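Visitor: how would this look folded up:
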Amino acid sequence: MASKARAQAKAEERAERLAELRAQEKARERRRNVQVGAVAVVVLLLLVGVFYLVSQRGGPDTDGVAAAGQSGYGVTIGSEDAPHKVVIYEDFLCPFCGQLEGQTRERLQQLADDGEVFVDYRPFVLLDAEQFDDYSPRAVSAFGVVRDEAGDEVAKRFHDLLFENQPEETASSFPDADALVDLAVQAGADEAAVRPGIEAGVSDYAQGATDEAQEARVQSTPTVIVDGEALANPTADALLGAIGQ
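Guide: Okay, here's the model as predicted:
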């Protein structure tokens, strides 16, 4: 009986020790999660801060900005005879561009269909690949491939899909060539026509679009120019308000 009691006591002692070890491990795991979460928040704030600081630089030289529909890059909606002309410079990775897109796309499309506005969307690369992977130049390059191979309507749908599927700047991985091809096909492009160009990666199109934006002193995204005037605060309300909406 005594030996059985001792065995039971030892078993209970082991169980208590095991429970204590598990509790300690859970505590350590909670601390790690808190630390990882804190680091992620700091990184996100730094990235947002970079975009914000860039956006506070001097505005574009509107005299050097090609009129809506006159750029060698980008895609347009609406009629050139519309009373209002809008040029939007954007980066496919910029969260503020994604926000503006989501808040204005349907309304601008309706106004374009009604003959009220002519919009020229001009994607370019705002920040280099050393800071934000090479997704932005690859996305702009893919946009150029789709525009050249499938035309403006498909390119505009591809443009919209890129923003709808916009990755976070802090993502551990970014959409690869296959993912971009899939979106291009979803937009209406022929896979055989666009896959080689998209798989080729960063192209002269992305460099050309970026050079044109830089020559016009476009230093932030989104940069929105309405009827020849750059908006100081390019929000959805400011954009729609500038065209009387």
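
Visitor: From here on, just use CA atoms for contacts and neighbour counts.
Guide: Fine.

Visitor: Helices of the chain, start to end?
Guide: Under the criterion DSSP state H, the chain contains helices at 2-55, 95-113, 129-132, 135-150, 152-164, 177-187, 191-199, 204-215, 236-242.

Visitor: Okay, the nearest residue to residue 147 once chain neighbours are set aside and residue 217: tell me how far apart.
Guide: Residue nearest to residue 147 in three dimensions, not counting chain neighbours: residue 155, with 4.8 Å by C-alpha to C-alpha, 6 or more residues apart in numbering. If you measure residue 155 against residue 217 using C-alpha to C-alpha, to the nearest Å, the figure is 25 Å.

Visitor: ditto for residue 145
Guide: For residue 145, the distance to residue 217 - C-alpha to C-alpha - is 25 Å.

Visitor: can you check residue 185 too?
Guide: Distance from residue 185 to residue 217, by C-alpha to C-alpha: 34 Å.

Visitor: give the contact list for the residue nearest to residue 147.
Guide: 75, 143, 146-147, 187 (C-alpha atoms under 8 Å, 6 or more residues apart in numbering).

Visitor: Would you do the same for the sequence below? I want to compare the two.
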Amino acid sequence: MNEKNQAPKGTARERLQQEREREKAREKRRRVLIVSSAVVAVLGLAAVIGVIAANAGGDKKGSSQAGPLLAPSGVAGKEQLAIPVGATDAPSTLTIWEDFRCPVCAQFENIFRKSIHELEESGQLKVEYNLATIIDGNMGGTGSLRAANAVACAQDAGEFVPYHDVLFQNQPPEPDDAFGNNDKLIELAGKVDGLDTPAFRSCVEDGKHDSWVQKSNNAFVNGGFRGTPTVLLNGESIFPDKAGQQISVANLKKWVAEANKGKKPGTERSAPVPDAS
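Guide: Next up, the predicted model:
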């Protein structure tokens, strides 16, 4: 009787121990994945910085061909170069400089996108997106410029965020100038409900916001930034680290919480008026 009664208990203990070991293994794999992603991003940033240092002139080729400077609707900032997302009275501001051909920008977006959207939607954070065309200047092509113009057209239509995310989720390899093809950018607009309209297509094909994008890139080149992405929380650099602390999803949330301590979440929101022209 004793042996029969003890056997199930022993089996249960063994199953519990096995489950604990499996949980430890899962946690170890999760930590390795997070650390590996951060390391890849840092290494990628170093590569981008090297390219910029070797060829820091930016996109000079297209600047002489610029037409009238037409900013997209709802822009903000000192020179009206930022596309704002979130509550205008949010207690903290995240400033992001990105290039749609930059692979590290895509890595950053893929790791932090969900958390940034959650902080923005809860009123903790206002995000100001700024566009650069560094890769065009360094590697040739027009994909950075064409994609930036297209996302500015999406801003006119009130669909900046979903289209911005679609572009980074479908980013071609860095040497591949696929975004230099307006047809590709219009094809990707089909992934955003209601964006692929005649007005959007005309805006993309005419390069309506090219001069504004080039002005933004000039501001980036002249701003003394190290590379893309450049990420600032309330004006302080947090990518790839903040005062020696490596950026991570947990740290980003912690830094925002620390900056917002004692402050109310933002509630005032203003959306760009869709441009039907």
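
Visitor: on that earlier part again, which residue in the second structure aligns with the residue nearest to residue 147 of the first structure?
Guide: Using TM-score structural alignment as the criterion, residue 155 of the first structure maps onto residue 160 of the second structure.

Visitor: now do residue 228 of the first structure
Guide: When the second structure is aligned by TM-score structural alignment, residue 228 of the first structure is paired with residue 235.

Visitor: show me the contacts for the residue nearest the centre of the first structure.
Guide: Centroid-nearest residue in the first structure: residue 93, 2.6 Å away (criterion: C-alpha atoms, centre = their mean). Residue 93 of the first structure sits next to 135-136, 166-169 when contact means C-alpha under 8 Å, 6+ apart.

Visitor: The same query, at a cut-off of 6 Å, please.
Guide: By C-alpha atoms under 6 Å, 6 or more residues apart in numbering, residue 93 of the first structure lies in contact with residue 136.

Visitor: which one in the second structure is aligned with it?
Guide: Using TM-score structural alignment, residue 93 of the first structure pairs with residue 101 in the second structure.

Visitor: So its match versus residue 10 of the second structure, what's the distance?
Guide: Relative to residue 10 of the second structure, residue 101 of the second structure is positioned 58 Å away (C-alpha to C-alpha).

Visitor: do residue 133 of the second structure as well
Guide: Distance of residue 133 of the second structure to residue 10 of the second structure, given as C-alpha to C-alpha: 64 Å.

Visitor: which one of those two has more residues nearby?
Guide: The residue with more neighbours, out of residue 133 of the second structure and residue 10, is residue 133; 30 against 11, by other C-alpha atoms under 10 Å.

Visitor: For the counterpart of the more buried one in the first structure, give its distance to residue 206 of the first structure.
Guide: Using TM-score structural alignment, the partner of residue 133 of the second structure in the first structure is residue 125. Separation of residue 125 of the first structure from residue 206 of the first structure (C-alpha to C-alpha) stands at 7 Å.

Visitor: so what sits against both of the two?
Guide: Between them, residue 125 of the first structure and residue 206 share the contacting residues residue 137, judged by C-alpha under 6 Å, 6+ apart.

Visitor: about what we covered before: what sits against the residue nearest to the match of residue 228 of the first structure when sequence neighbours are not counted?
Guide: Nearest non-adjacent residue to residue 235 of the second structure, counting by C-alpha to C-alpha, 6+ apart: residue 95, 7.5 Å away. Contacts of residue 95 of the second structure were listed using C-alpha under 6 Å, 6+ apart, and they are 127-128, 231-232.

Visitor: Recalculate using a threshold of 10 Å.
Guide: By C-alpha atoms under 10 Å, 6 or more residues apart in numbering, the contact list for residue 95 of the second structure reads 82-84, 126-130, 230-237.

Visitor: and what of residue 125 of the second structure?
Guide: Contacts of residue 125 of the second structure (C-alpha under 10 Å, 6+ apart): 85-94, 116-119, 233-234, 256-257, 260, 265-266.

Visitor: Measure how buried residue 136 of the second structure is and give me the count.
Guide: Using other C-alpha under 10 Å, residue 136 of the second structure has 26 neighbouring residues.
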